[in-house]
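Peer 1: Model the structure of this input:
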Amino acid sequence: MRYETAKNLNNTRFKRLIGVAKPVFDEMVKVLKAEYQVKHARGGRKPKLAIEDLLLATLQYLKEYRTYEQIAADYGVHDSNLIRRSHWAEETLAKHGFNIGKQEIKPDDVVLIDATEVKIQRPKKRQAAYYSGKKKQHVLKTQAITDTTGRIIHLDSCQAYRHDMRLLRESRRSLHRSGLILADSGYQGLDKICFQAKTPVKSSKKKPLTQQDRGAESAVSSIRIKVEHVFGKVKAYKIFSTTYRNHRRRFNLRMNLICGIINQELAI
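Peer 2: Here you go, the predicted model:
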């Protein structure tokens, strides 16, 4: 879909088809145009794709995860041209605010922690390092720390499989300043590191949960679900909900870019 057609869509349909709210899309176009003017200050050959169409093609790749060759055919350009310019657009946006930058945790913040896995193709080397025994497949893992509004505060990705708790330790995030930390059962033992952390209480045959305990756990889960909603927004982009088939070195860049877009949409 060309921008000439997309710009006539209403906000709801634009968001559904493109994956980004219209005001955020316009802001992204401004960033790319400003950077393009700096890059080509001395002139140069006129590009075949306008900035708006380039951004649409880049977002279509992330959202639909078709091949570059298919998308390039829709826009009438060569796939190598689209790949080169799409990579430039991703890097430019991530460099100019569409990422998860350094954000401080305030003393009264309630932070939510969770991790998700993205399936990858079987690596040629170090296969065991990427293998998840839980998922029975090769994966890359990403950990998100959010507040109760769904704003992503910190994002950490690892280039090998890690248990949730080990990934949190290796990320070295300072959570002691927060008022309350809510995490799932993958972070058992977190309360020994941070006294304000709360993880689900396990039931057993000898010590079943009382009705009061169940009510308390349900109330905590209704708050903690916000971080799951964040991952739901991330997985709306098929590049992360299907098998990730690109170079792993660009995984963190793209994850930061999409999470940065999610934060920008919350700020509207």
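
Peer 1: only C-alpha atoms for contact and neighbour calcs from this point on.
Peer 2: Noted.

Peer 1: buried ones in the longest helix out of those in the chain?
Peer 2: Criterion DSSP state H: the longest helix present in the chain is helix 211-235. Buried residues in helix 211-235, defined by neighbour count with 16 or more other CA atoms under 10 Å: 220-221, 223-228, 230-231, 234-235.

Peer 1: Other residues contacting that helix?
Peer 2: With CA atoms under 8 Å, 6 or more residues apart in numbering as the contact definition, helix 211-235 has outside contacts at 112-114, 116, 144-146, 148-150, 182-183, 200-201, 240-241, 258-259, 262.

Peer 1: In strands only, show me the residues you listed.
Peer 2: When DSSP state E defines the strands, the subset of the contacts of helix 211-235 inside them is 112-114, 116, 144-146, 182-183.

Peer 1: Looking at these, state which has the most neighbours.
Peer 2: When neighbours are taken as other CA atoms under 10 Å, the top entry among those is Leu112 (26 neighbours).

Peer 1: this one as well, want them side by side:
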Amino acid sequence: MLTLAILSLVVGKGQQHDFSVFKDSRLLLHPDALLLADSGYQGMHKHHQNSTLPVKKKKGQPLSVEDKAHNKTLSKQRVFIEHINRRCKIFRIVKDVYRGKHKNYSLTWNLVAALVNLRYRCI
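Peer 2: Prediction:
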């Protein structure tokens, strides 16, 4: 079942790649949960078996028709996730450089997620 609610947040210290934050968080996902990730999450299969990544083009070789169809299907599913990200980044406090106390950073993100869920009636 697809839900557009923000269910969980994990934040890291400083500038970190999203995949590094995911690996460091040791977030427990149900084995049957389908994880749709972008190409920045290469190696996700080591951490979660039921994950889907786009196929990257190899140097000097174009993508096959099947790979292009797979990537297009995946992007049609992931577009909803990107819309959720856009809804969060409407709030300037998470879009710009965070100038508050670092201990309050995760609290700020939780507040923004709750406001987004409330605004779009996901809760």
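
Peer 1: that older thread, ok, so of the buried residues of helix 211-235 of structure 1, who is nearest Val31 of structure 1?
Peer 2: Looking at the buried residues of helix 211-235 of structure 1 and their distance to Val31 of structure 1, the nearest is Val234, at 22.1 Å (CA to CA).

Peer 1: Structure 2: which residue goes with that closest one?
Peer 2: In structure 2, the residue matched to Val234 of structure 1 (TM-score structural alignment) is Cys88.

Peer 1: for Gly150 of structure 1, same thing?
Peer 2: With TM-score structural alignment as the criterion, Gly150 of structure 1 matches Leu4.

Peer 1: Return the residue spatially closest to that match, with its sequence-adjacent residues excluded.
Peer 2: The shortest distance from Leu4 of structure 2 to any residue that is not its chain neighbour, by CA to CA, 6 or more residues apart in numbering, is 6.3 Å, and that residue is Cys122.

Peer 1: Spell out the residue ranges of the strands in the stretch 1-150 of structure 1.
Peer 2: Assignment of strands within the stretch 1-150 of structure 1 using DSSP state E, counting those that start in this stretch yields the ranges 110-119, 131-132, 137-146.

Peer 1: Kindly name the residues of structure 2 that line up with the shortest one.
Peer 2: To tie it back to what came earlier, the one meant is strand 131-132 of structure 1. When strand 131-132 of structure 1 is compared against structure 2 (TM-score structural alignment), none of its residues find a partner.

Peer 1: Which strands and helices lie in contact with that strand?
Peer 2: strand 137-146 (3 or more CA pairs under 8 Å, 6 or more residues apart in numbering; DSSP states H and E).

Peer 1: quick one: the next helix or strand after the strand it packs on to chain centroid distance?
Peer 2: Stepping forward along the backbone from strand 137-146 of structure 1, the first helix or strand reached (DSSP states H and E) is strand 152-158. Here strand 152-158 of structure 1 shows a centroid-to-chain-centroid distance of 8 Å under the convention CA atoms, centre = their mean, to the nearest Å.

Peer 1: Past strand 152-158 of structure 1, which element shows up next along the chain?
Peer 2: Taking DSSP H and E as the definition, the helix or strand that follows strand 152-158 of structure 1 towards the C-terminus is helix 164-171.

Peer 1: Okay, buried residues for that following helix please.
Peer 2: In terms of neighbour count (16+ other CA under 10 Å), helix 164-171 of structure 1 has its buried residues at 164-165, 167-168.

Peer 1: which of the residues you listed lies closest to Lys192 of structure 1?
Peer 2: Comparing those against Lys192 of structure 1 with CA to CA places Met165 closest, at 12.1 Å.
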